[in-house]
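**Q** Coordinates only, no sequence provided:
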């Protein structure tokens, strides 16, 4: 995430997970929720068109220099 100011959950799945599509969604959701609860990432709800909605992740303002994910 240090290279991209904001990144969608589907972009993270494509970059970091190689399982089946269902496996990617389950594991990435679990990992990203954990990072969010620990305060290591912020997430906002992004809407792209009428039928595509997903979380957009970014580093929190307070930790942009401290954490390199």
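**A** Right, received. Where do you want to start? Model, not experiment: these values are computed from the prediction.
**Q** From now on I want contacts and neighbour counts done on CA atoms only, so please keep to that.
**A** Noted.
**Q** So which residues of this protein form helices?
**A** For the chain, applying DSSP state H gives helices covering 9-16, 21-37.
**Q** this is the other structure I want to compare:
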């Protein structure tokens, strides 16, 4: 009858917990532009009563190597 090595089992469990935690934290957050602070000029309505539209930073379209596969 074979017995499992307790050191190897605990190491595998630790690796699985660390990887699971990393994946869980990688999924946190909100996708989209950043929200301005409450007291910033971007958060205040303009003279017409509407908030200014934030288009976010302009990024140039650069092709990626794997674009052809997608």
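**A** Looks like it came in fine. This is a predicted model, so every value here is computed, not measured.
**Q** What TM-score do the two superposed chains give?
**A** With the length set by TM-score structural alignment, normalised by the length of structure 1, the two chains reach a TM-score of 0.27; 22 aligned residues with a CA RMSD of 2.5 Å.
**Q** need the helices of structure 1 in a markdown table with distance to residue 57 of structure 1, can you?
**A** Formatted as a markdown table, those follow (distance: least, CA to CA, whole Å):
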| stretch | distance to residue 57 of structure 1 |
| --- | --- |
| helix 9-16 | 7 |
| helix 21-37 | 9 |
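**Q** could those go into a markdown table alongside mean neighbour count?
**A** What follows is the helices of structure 1, written out as a markdown table (neighbours: other CA atoms under 10 Å):
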| stretch | mean neighbour count |
| --- | --- |
| helix 9-16 | 14 |
| helix 21-37 | 14 |
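**Q** Minimum distance to residue 45 of structure 1: which of the ones you listed has it?
**A** Comparison of these against residue 45 of structure 1 by CA to CA identifies helix 9-16 as nearest, at 10.4 Å.
**Q** quick one: which of the helices of structure 1 is nearest residue 47 of structure 1?
**A** helix 9-16 (12.2 Å).
**Q** Just the residues contacting that closest one, thanks.
**A** With CA atoms under 8 Å, 6 or more residues apart in numbering as the test, helix 9-16 of structure 1 has contacts from 24-25, 28, 54-57.
**Q** so who does residue 47 of structure 1 touch?
**A** 53-54.
**Q** And for residue 26 of structure 2, the neighbour number?
**A** 9 (other CA atoms under 10 Å).
**Q** From residue 19 of structure 2, how far out is it?
**A** Per CA to CA, to the nearest Å, residue 26 of structure 2 is found 10 Å from residue 19 of structure 2.
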